[in-house]
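Chemist: Predicted coordinates and the sequence they were generated for:
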Amino acid sequence: MLRQLYIRNYTLIEKLDVGFENGFSVITGETGAGKSIILGAIALLLGQRADSKAIKKGADKCVIEAHFDLSKYGMQPFFEQNDIEYDDTDCIIRRELTASGKSRAFINDTPASLSLLKELGEQLVDVHSQHKNLLLGKQDFQLDVVDIIAADTNEITAYRKAFTDYKDASARLERMKEEIEQNRINADFLQFQFDELDNARLTDGEQEELEQKTTAMSHTEDIKTALYETDSSLSQDGSGAVDSVKTAANAINGIADIMPEAKALYERLDSCYIELKDISGEVSSMLENVAFDPSELDSMNNRLDKLYDLEKKYRCESVAALIQERESIRTRLDTIENSGFMLKETEDEVNRLRDICSQKAGILTEMRKKASAKIETHLLDNLASLGMPNAVFRIILEPCPFNANGADKVAFMFCANKNGTIQPIYQVASGGEIARVMLSLKAMISGAVKLPTIIFDEIDTGVSGKIAEKMAYIMQQMGENNRQVINITHLPQIAALGKNHYKVLKEDTPDGTVSHMLRLSQQERINEIAQMLSGSDVTEAAINNAREFLKL
């Protein structure tokens, strides 16, 4: 729960450092004194986006820091999962804004993203501002209330997995139907394409081989000339390189007996002779085999033209890609041929997943029905104590198509008067009636969720007198069992029942207007409630009434 709040240079607040305790606390102050500013600062701590305009005029930096006691709420797993140091008695959340527009957030001095700050904030504080009463007319909010009381988180998770599987399978089925229909329309054309590619007798690597052969055949004369000149240079009688090397080898061998080093030279020349003779033989053989066949060249060029045309037609860059395209068309033709079986198989899978989804949605529905009955009973009891003994409240669950939240449509129906017609609550309930309903729902939710801190911003709007006092008693009960409830109020009946009382006031200084927040002493509290009762002119009668309110 919130133990300490520190604010520096935030709008009208130059410096605020105030401590809080558990139980039910109240905050009072005149309209415009700065209560909403404090709520705005807390909202920044809970991950709301920042605006540099919120920095106090003349300051270069704004700091908002809160200390929380988490010792009774089992929140260590959150910190371990996010690699943040954990101190259950002093969790520090800090937000810093600079005039240049930069914003930084920290959890226990570890830098944190706004999304992480928001995730933690949602587990620490629930701020119920006046505009949140509008949520009562929203179906999503109504369903959330029912689900919280039903404690069906695990069942919702299981249902959503089943729903996702069913939705994905249904999408696959629709795609398959569209593809099958399109393939049936294109079946004749697909068969023509397959036959054309299949009849082409495509072979991977054929194109490269043909291109090499046609290039060589197109240069036959150049090849023959080069081979002829090489053959003549090597094997011409009397002057060819082969005979010349042989003659040189024999000559040097003739002096090997009288000049020992000549023997090595002979061996080297003899080796050259053998190699040249071998090369000469290969060149002669190649020269005999070189021939130009115009018909063969035409045949190869025609084949290449065919391959090039197919590649252009099917937008492929190689024969391998053409083969891949042929196999793709074959697969589509096979799909058309087997489409009935495949469609039936997928339809069976969709039906199976729909049954699973329906079964899990049914479990949710039953849990929500039980929770709805519990909510109705609790709410009517509370509304009776809040001056609405004839109120009628019903939660209607109607079936609807599967969606991410199940197969239930929720409606909160209400009638404040005896024998009246129940209608959707937000169409018929007054502001004061909605405030009482929302407080009763929040009381139930706080017991189920165990939120450490709940802040109400004038939830008592539209009520007064005994009803306000009853609302205060409900907030007192909510503040029990290690919870903290803080209510911003203008009603003395509620302010008097707070365990702790804080006042927000505005002061004009030479440097401008500033807001302060003070924790009131017993006497200051008497004076504040007396002022709330009588206005600025506090009378002795108002003081006595304040003492009665405080039961002093």
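Modeler: Sure thing, it's come through.
Chemist: make it CA atoms for all contacts and neighbour counts henceforth
Modeler: Noted.
Chemist: which residues does Tyr308 contact?
Modeler: Shown in contact with Tyr308 (CA atoms under 8 Å, 6 or more residues apart in numbering): no residues.
Chemist: how about it, secondary structure?
Modeler: Look at Tyr308: counting by DSSP: H, G, I helix; E, B strand; the rest coil, its state is helix.
Chemist: neighbours around Ile363, how many?
Modeler: 15 (other CA atoms under 10 Å).
Chemist: from the chain's centre, how far out does stretch 72-87 sit?
Modeler: 22 Å (CA atoms, centre = their mean, to the nearest Å).
Chemist: make that stretch 378-385, sorry
Modeler: 40 Å.
Chemist: contact partners of it?
Modeler: Contacts of stretch 378-385 (CA under 8 Å, 6+ apart): 389-393, 436-437, 440-441, 444, 470.
Chemist: Out of these, who's the most crowded?
Modeler: Arg436 (27 neighbours).
Chemist: From Leu380, how far off is it?
Modeler: 11 Å (CA to CA, to the nearest Å).
Chemist: And Pro77, by the same measure?
Modeler: Pro77 is 38 Å from Leu380, by CA to CA.
Chemist: Looking at these two, which is more packed in?
Modeler: Leu380 (20 against 10).
Chemist: So the more buried one: helix, strand or coil?
Modeler: helix.
Chemist: before we move on, what about His501?
Modeler: Quick answer, by three-state DSSP: His501 is strand.
Chemist: neighbours around the closest residue in space to it that isn't next to it in sequence, how many?
Modeler: Of all residues not flanking His501 in the chain, Val26 sits nearest, at 5.0 Å (CA to CA, 6 or more residues apart in numbering). Using other CA under 10 Å, Val26 has 24 other residues around it.
Chemist: ok, second structure coming up, stack it against the first:
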Amino acid sequence: MLTQLSIKNFALIDSLQVEFDKGLTIITGETGAGKSILLGGLALILGKRADLSSLKDKERKCVIEAEFAVKKYKLKDFFSANDLDYDDQTIIRREILPSGKSRAFVNDVPVRLDVLNALGDQLIDIHSQHQTLQLTDNQFQFQVIDTLATITDEVFSYQELLKTYQTTQKELKKTRETQADLEKEHDYNMFLLKELEEAKLEKVVLTDLEAQYERLNNAEDIKTNLSASEQLLSDENVGILNLLSELQVSSGKLANIAPEFDSLAERIKSSYIELDDVYNEIMNLQGDVEFNPEQLEEISGKLQKIFDLQKKHNVLAVEELLAIQAELSEKAQISESIEDVILAKEKELSAISKQLKEAAKIIHKKRSEGIPILVQQLEKILATLGMPNARFNIKAQLTDQFYTNGMDDLQFLFSANKGGNFNELKKAASGGELSRVMLCIKAILSKYMQLPTIMFDEIDTGVSGEVASKMARIMQHMGKSMQVFSITHLPQIAAKGKQHFKVYKQDINEITTTHLKQLHEEERVQEIAQMLSGAKISDSALANAKELLKS
């Protein structure tokens, strides 16, 4: 419910602040007084795009703020889904800056226009004679029937099941595409996998293998250098060990002569022991070194195979080849088991399809039972609104297709005249007739569900007298369970409001501004009397206005 509205620097409005109550609120005013400006301001709050032409003073920003009581609308999930702070008294603010930029806020949290638009749809429904497309929308027609048939919960459950069905369909399609891709690549992948498995990479340490290759490949050089080293150490005449032995004898004699030579003798002794140990190791190494062409060829082949694989797969390490091998192995396993996955998905999809069909049949049955109730109520109310020959032909035909709200094709046909042919609403009804049909539908829906605030913008165009009075009573009755606004030129409707506001213009210092004023009882009498008789109010018009307000 809209409880407060504040508009600053918008179109012809300099500053306006007003509070609204529940029930039927009437807004009147002369043509051109600015009622459309008021609706334009509300449209911005509901997410309509804005531009600089909205600013009254191009140097100041335009601010429109509306407060809504939203407790009855069950919007906590919507607020949570859009990261908004929920409050039972929600404030929506729209700002248009002199630069042309626009900002929107819900409870001081910035929001995108699409979110504001989605929220606005659940708060206010602005309806005029020229805005009847919703009535001809198939989804809206389903909503009306489902509300009367009290199957909104069943339809919601069906929709949740349909989401699961569609998700499973997508998964099955993706799995089949994967199978097709795997089949295309299967033979080549298996060749690559076999090639990697035969290389037995799990046991390979590349650095060790390369070291073995270098040792075998250079066996002759190793043996030659070891032999030369042995000769240098052990030659009888000039061998290092023999010379060092003689040096050791000399240093020992020096140590016997004076203690200061002890250290030198010890160092020479240590050098002899170390080189003697080196000599023994060289002798052992010479025994280990042998030229083995077969082993060299084997290791060379293995290294070449690894290098070829690295080049083929564009990697630098054995670990990367092992990762590719694991991936190919996984693909091979998937390829072998994917048929079972597809069969399982098909079985799952079939089971969901069966559930959907059963749910759709229940929905169809209840819709078929609810349609006559809707037709009876619509035709009854329309008869009181000057359309006694209005007839509806509404049918829900069960199909084999899964739609968003069941498996029904809906035929919503209308005939306004006696003996006339049934046709689609938009073809069979005039603008005024569509407005009355919409009023009837909204009135019926208000008995079954909590509707957002509805604003009828001159929906009464083209009617008068008793029909206008009946329309007024319908709106007045709707106002008992919801908030209803009616922008009207008809005194019969104006008199039925719980609140009455007048839109008017003022010229001050050659500047025109639009204002909105709530009328007290005597002012209402004057306003309705003026609507009855024109600018010159007669006594009979005043008396008639008082009578209308009492009825």
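Modeler: Okay, I see it. Treat the numbers as computed from the prediction; the structure is a model and nothing was measured.
Chemist: hmm, back to that, of the contacts of stretch 378-385 of structure 1, which pair is most distant in space?
Modeler: Farthest apart among those by CA to CA are Asn390 and Met444. That separation is 20.6 Å.
Chemist: Now stretch 253-272 of structure 1: buried residues?
Modeler: Neighbour-count burial for stretch 253-272 of structure 1, counted by 16 or more other CA atoms under 10 Å, picks out 253, 262-263, 266, 269-270, 272.
Chemist: so of the residues you listed, which ones are in helices?
Modeler: 253, 262-263, 266, 269-270, 272 (DSSP state H).
Chemist: just checking, what packs against the lengthiest strand in structure 2?
Modeler: Counting residues, the longest strand in structure 2 under DSSP state E turns out to be strand 391-403. Counting contacts by 3 or more CA pairs under 8 Å, 6 or more residues apart in numbering; DSSP states H and E, strand 391-403 of structure 2 packs against helix 318-384, strand 406-415.
Chemist: Check the mean deviation of the shortest one from structure 1.
Modeler: Looking back up the chat, that one is strand 406-415 of structure 2. Taking mean CA distance after the TM-score superposition for structure 1, the mean distance separating strand 406-415 of structure 2 from the aligned residues in structure 1 is 2.1 Å.
Chemist: Mean distance of the helix or strand following that strand to its aligned residues in structure 1, please.
Modeler: Remark: after strand 406-415 of structure 2, the chain's next helix or strand is strand 423-424, criterion DSSP states H and E. Averaged over the aligned pairs, strand 423-424 of structure 2 sits 2.2 Å from structure 1 after superposition, using mean CA distance after the TM-score superposition for structure 1.
Chemist: nearest to Ala50 of structure 1, of the contacts of stretch 378-385 of structure 1?
Modeler: Using CA to CA, these come closest to Ala50 of structure 1 at Leu441, 30.6 Å.
Chemist: Can you tell me what the closest one aligns to in structure 2?
Modeler: In structure 2, the residue equivalent to Leu441 of structure 1 is Ile441, according to TM-score structural alignment.
Chemist: Work out for me the element that match sits within.
Modeler: Ile441 of structure 2 belongs to helix 431-448, assigned by DSSP H and E.
Chemist: for that helix, the distance to its chain's centre please.
Modeler: 33 Å.
Chemist: buried set for that helix?
Modeler: So, applying 16+ other CA under 10 Å, buried residues of helix 431-448 of structure 2: 431-446.
Chemist: Also stretch 420-427 of structure 1?
Modeler: 422-426.
Chemist: what about Val463 of structure 1, which SS state?
Modeler: coil.
Chemist: which residues touch it?
Modeler: Applying CA under 8 Å, 6+ apart, the residues near Val463 of structure 1 are Gly432.
Chemist: Relative to its centre, which residue of structure 1 is most distant?
Modeler: Here structure 1 reaches farthest from its C-alpha mean at Ile258, the gap being 95.6 Å by CA atoms, centre = their mean.
Chemist: Surely it forms part of a strand?
Modeler: No: going by three-state DSSP, the assignment for Ile258 of structure 1 is coil, not a strand.
Chemist: quick one on the thing from earlier: can you convert the buried residues of stretch 420-427 of structure 1 into TSV and add a column each for distance to Gln493 of structure 1?
Modeler: Putting those into TSV (distance: CA to CA, whole Å) gives the following:
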residue	distance to Gln493 of structure 1
Ile422	31
Gln423	32
Pro424	31
Ile425	27
Tyr426	27
